[in-house]
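K.L.:
Predicted model and sequence follow; I will ask about them next.
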Amino acid sequence: MEKEKRFFQAILILLLFLAQPDADAENRFAPVDSLVVQSIAGQVFPSASIAVIYKGETVFHKAYGRLTYDRRSPAADTTTIYDLASLTKPVVTTSVIMQLSERDSIDIDAPVSRYLPEFSRNGKQEITIKNLLLHNSGLIAHRFFIRTCSTPDEVMQAICNEPLQSPPGSNTKYSDLGFITLGRIIERITGRTLAENFRARFSQTLGMHSTMFNPPFALHGLIAPTERDTSWHLEKERPLVHDHNAALLGGEAGNAGLFSTSGDLAVFVRMLMNEGRHNGQSFFSAATLKRFTERYPGSRSLGWDLRSIEGRSSSGDYFSAASYGHLGYTGTSIWIDPEKDLAVIALTNRVYPTSENIRIRGFRPELHNTVVRCLELVGK
């Protein structure tokens, strides 16, 4: 009996020890705390959730602020759900295309018209899937389709009718229209929606249970609010997503619409950092990942952005030239440095209450610089 008592006491002490916060991590990342707290005080954003992955481990994961600037608003935590905006492009659309290309269901060097014949109108017959991924298709950057369209089919017809702004491959110009088109191509090839594709191929297996398009009303209280839309004039209910075109497309599009948490994204990012593998399962090969994250002219890779060689990057001053990442208009970002084996996920709702607030442009590089300094990786 006495032996059993000592055994259970030892187990209890061990559990209590494991439950204690990592004081070393807290102290090491104190400068990150200061930066984020000061940024909230300066109304860069009302809330943030930051995750740092280093050498395959999440070494820092913390949330800050409240969902709005109102002191009565619920506090954010690491399970707060954020509108990822354009992070949808690499996390969903690009990742599904990576799998489809690896399994010979899509040829990224083929013209878009092979999969979407109606796209070839007005001189677009030479645009390839690769051009859309690289944002050098010659398509215009953005259109407010709500002004001329009222259904998803009308949006796609409008994109197919778009004229070229420049010859394919001649000019890099970030375009939402290209990724809306890629989302439709995925649906055409697979016969399943974008959401079904991502759930079956990635989120379900990775255990990303808080990652979804069109989150149900029951979860709305857990979602960091974004900007109020004052221009929606359609009779049908507006989907929650901040992006106007994604809302018009039903809340689910190749350019935007995904909601997630920093914890879920940390799992996804660790999979990328492990060359496409997680818990013994391969989501795509290391060769496919390398192909999609290598540098092309225009400081872009296939679906991902790359650290700028000239000028200051949102990834700061210390991430290597091999780094890849992406930003979301709502105030979200992912940056991965394979040379340092380091990634930073930053989720905020900087567009609340208005997207005219662009202070996050100064915050992003400073956050990444601070993380690198905390890990003592400057110059490494």
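P.N.:
Arrived safely.
K.L.:
Please make it C-alpha for all contacts and neighbour counts, starting now.
P.N.:
Fine.
K.L.:
Can you name the helix or strand that S210 falls in?
P.N.:
Following DSSP states H and E, one finds S210 outside all helices and strands.
K.L.:
and it, what does it touch?
P.N.:
81, 259-261, 264 (C-alpha atoms under 8 Å, 6 or more residues apart in numbering).
K.L.:
show me where the chain has helices.
P.N.:
Secondary structure of the chain (DSSP state H): helices located at 2-19, 23-28, 30-41, 88, 95-102, 129-134, 152-160, 176-190, 194-198, 204-206, 244-248, 262-273, 286-293, 360-374.
K.L.:
how about those helices, which one is nearest W232?
P.N.:
When the helices of the chain are compared by C-alpha to C-alpha, helix 244-248 sits nearest W232, at 8.5 Å.
K.L.:
Touching the closest one from outside, list them.
P.N.:
144-146, 150-152, 238-241, 252-253, 255-257.
K.L.:
ok, back up a step: the contacts of S210, buried ones only, as a PyMOL selection?
P.N.:
Filtering these down to the buried ones (16 or more other C-alpha atoms under 10 Å) takes a single PyMOL command:
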select buried, resi 81+259+260+261+264
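K.L.:
Just the ones in strands from the contacts of S210, please.
P.N.:
Of the contacts of S210, the ones assigned to strands by DSSP state E are 259-260.
K.L.:
now the contacts of S210 as a markdown table including distance to I129?
P.N.:
A markdown table is the format used below for the contacts of S210 (distance: C-alpha to C-alpha, whole Å):
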| residue | distance to I129 |
| --- | --- |
| I81 | 31 |
| F259 | 25 |
| S260 | 27 |
| T261 | 30 |
| D264 | 28 |
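K.L.:
wait, which of the contacts of S210 is closest to A10?
P.N.:
D264 (33.1 Å).
K.L.:
out of the contacts of S210, who's nearest G178?
P.N.:
Closest to G178, out of all of the contacts of S210 and judged by C-alpha to C-alpha, is F259, at 20.7 Å.
K.L.:
my read: that closest one touches P216, true?
P.N.:
No: using C-alpha atoms under 8 Å, F259 is not in contact with P216; the gap is 11.1 Å.
K.L.:
then this one, side by side with the first:
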Amino acid sequence: MISKIEEYCLKNISNHNFNCIAVGVIDFESKEFETIQITSEDHYEDVELYFDLASMTKPLTFGVAYLAHPEIFDQNMHLLLTHRSGLPRWGRLSKSSWKEQILSYEISESETVYSDFGALRLQLEIEKKTGTPLYDISSTFWDKKVKHWTDLELEVSPITGRRNRKLISGEVHDDNAYIIGEKISHAGLFASIEGVCKTLLNLDNQLDLLKTIGVDHEGRYCFGWDTVEDPEKTLAGAGASKNTFGHLGFTGTSMWIDPEAKKGHVILTNETQGYWYDRLKLNKLRREIGSLNLNNSR
């Protein structure tokens, strides 16, 4: 099932900004998955790498909380969940006052504007409603190989860039998440490819992921997950149905699930190790891997 994808990655890794890539393909009908991990660095050979998931953290935290406890989500929380809350996209936050800053914004229905601040506000609202840390709710459904970056110990992570002239490895790439240093919802999770695949299967087995997300949705975001707006251009790959859902991560990660085909794929890379502003080759790879997975399954 994954041999064509492996062949494609081996052929093309030298042409990309990343030097590590892991791919998983999931069959939700048979509840099976296959993975590959490829690197051009000798010291990463035969090591299970933990990648910075970046914004894939969002659906794996508050997206999971919605699946587990949809009854707690009021109108404002639904606006936050679908990035229509009117909160700013992003801005600098401090460790001492980030909560006060995030809580200072008024929630008001808006057009869709993808927002890290909205993600953080939703975490605070969930924790206020439940009296429970968001990570305590969501991590119940994660595989053991999905971890917050502050919980990493001996795990090996590829370099994702530089901060203060030092290489970033095993620390979250996102500056706000790094400065805050807490378990927050917009970024911070690390995982191996096996960990993500097993987690997605867990979510389907325990929380009916495929029957809940993406089906007959309105708007771009569905309960914390991104969806396919244009099947002809989607990064999920040619052949993805209109109900396909998933999420991207800034570090060069992505996951997509087609509930009609009952197939999914996960891509983890360290795309940002050198620079982040050229995504043309990465997006071509995302589309190609998605197409290979979907077309190989039909």
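P.N.:
Arrived safely. What you see is a predicted model, and the numbers here were worked out from it, not measured in a lab.
K.L.:
thinking again about what came up before, pull out the buried members of the contacts of helix 244-248 of structure 1.
P.N.:
Counted by 16+ other C-alpha under 10 Å, the contacts of helix 244-248 of structure 1 give 145-146, 150, 152, 238-241, 252-253, 255-257 as buried.
K.L.:
okay, now V92 of structure 1: neighbour count?
P.N.:
For V92 of structure 1, the neighbour count with other C-alpha atoms under 10 Å is 27.
K.L.:
let me fix that: P158 of structure 2
P.N.:
With other C-alpha under 10 Å as criterion, P158 of structure 2 counts 23.
K.L.:
what's the nearest residue to it if we skip its chain neighbours?
P.N.:
Excluding the flanking residues, the one nearest P158 of structure 2 by C-alpha to C-alpha, 6 or more residues apart in numbering is S169, at 5.8 Å.
K.L.:
roughly how far apart are the one you found and N270 of structure 2?
P.N.:
Note on S169 of structure 2: its distance to N270 of structure 2, by C-alpha to C-alpha, to the nearest Å, is 10 Å.
K.L.:
what do those two both touch?
P.N.:
The contact lists of S169 of structure 2 and N270 share 158-160, where a contact means C-alpha under 8 Å, 6+ apart.
K.L.:
just curious, which of those is nearest to F250 of structure 2?
P.N.:
T160 (10.2 Å).
K.L.:
Spit out the contact partners of the closest one.
P.N.:
52, 167-169, 173, 251, 270-274 are the contacts of T160 of structure 2 under C-alpha under 8 Å, 6+ apart.
K.L.:
top of those residues by neighbour count?
P.N.:
For these, neighbours tallied by other C-alpha under 10 Å; top is D52, 35 neighbours.
K.L.:
what's the nearest residue to that residue if we skip its chain neighbours?
P.N.:
F190 (4.5 Å).
K.L.:
shouldn't the one you found be in contact with L53?
P.N.:
Yes: shown here, F190 of structure 2 and L53 form a contact pair, counting by C-alpha under 8 Å, at 5.4 Å.
K.L.:
thinking again about what came up before, any idea what the residue nearest to D52 of structure 2 aligns with in structure 1?
P.N.:
Using TM-score structural alignment, the partner of F190 of structure 2 in structure 1 is F259.
K.L.:
For its match, list the residues it contacts.
P.N.:
F259 of structure 1 neighbours (C-alpha under 8 Å, 6+ apart): 81-85, 210-215.
K.L.:
What is the burial count for the aligned partner of D243 of structure 1 in structure 2?
P.N.:
Aligned by TM-score structural alignment, D243 of structure 1 pairs with D174 of structure 2. D174 of structure 2 has 17 neighbouring residues, counting by other C-alpha under 10 Å.
K.L.:
what about the match of F190 of structure 2, distance to I334 of structure 1?
P.N.:
Distance from F259 of structure 1 to I334 of structure 1, by C-alpha to C-alpha: 14 Å.
K.L.:
how near is V37 of structure 1 to T293 of structure 1?
P.N.:
Taking C-alpha to C-alpha, one finds V37 of structure 1 at 33 Å from T293 of structure 1.
K.L.:
Identify the residue of structure 1 aligned to V23 of structure 2.
P.N.:
Under TM-score structural alignment, V23 of structure 2 pairs with I50 in structure 1.
K.L.:
residues contacting its match?
P.N.:
60-63, 262, 344-347.
K.L.:
go with 6 Å
P.N.:
Applying C-alpha atoms under 6 Å, 6 or more residues apart in numbering to I50 of structure 1 gives the contacts 61-62, 345-346.
K.L.:
Please apply the same query to F284 of structure 1.
P.N.:
Contacts of F284 of structure 1 (C-alpha under 6 Å, 6+ apart): G276.
K.L.:
do you know how far it is from R201 of structure 1?
P.N.:
Distance from F284 of structure 1 to R201 of structure 1, by C-alpha to C-alpha: 10 Å.
K.L.:
With L132 of structure 1 instead?
P.N.:
In terms of C-alpha to C-alpha, L132 of structure 1 sits 22 Å off from R201 of structure 1.
K.L.:
Which one of the two is surrounded by more residues?
P.N.:
Neighbours per residue (other C-alpha under 10 Å) separate L132 of structure 1 from R201, with L132 holding more: 27 against 16.
K.L.:
what residue of structure 2 matches up with the more buried one?
P.N.:
In structure 2, L132 of structure 1 lands on L80 (TM-score structural alignment).
K.L.:
Run a quick neighbour tally on the closest residue to its match other than its chain neighbours.
P.N.:
Counting by C-alpha to C-alpha, 6+ apart, G118 is the residue found nearest to L80 of structure 2 once chain neighbours are left out, at 5.4 Å. The number of residues packed near G118 of structure 2 is 30, by other C-alpha under 10 Å.
K.L.:
can you check D341 of structure 1 too?
P.N.:
Under the criterion other C-alpha under 10 Å, the count of neighbours that D341 of structure 1 has is 15.
K.L.:
Would you mind measuring from the counterpart of it in structure 2 to E71 of structure 2?
P.N.:
Counting by TM-score structural alignment, D341 of structure 1 corresponds to K262 in structure 2. According to C-alpha to C-alpha, K262 of structure 2 stands 27 Å off from E71 of structure 2.
K.L.:
now swap in P158 of structure 2 and tell me
P.N.:
For P158 of structure 2 relative to E71 of structure 2 (C-alpha to C-alpha), the value is 39 Å.
K.L.:
picking up where we left off before, just send the shared contacts of S169 and N270 of structure 2 back as TSV, with distance to L103 of structure 2 too.
P.N.:
Below are the shared contacts of S169 and N270 of structure 2 laid out as TSV (distance: C-alpha to C-alpha, whole Å):
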residue	distance to L103 of structure 2
P158	35
I159	34
T160	31
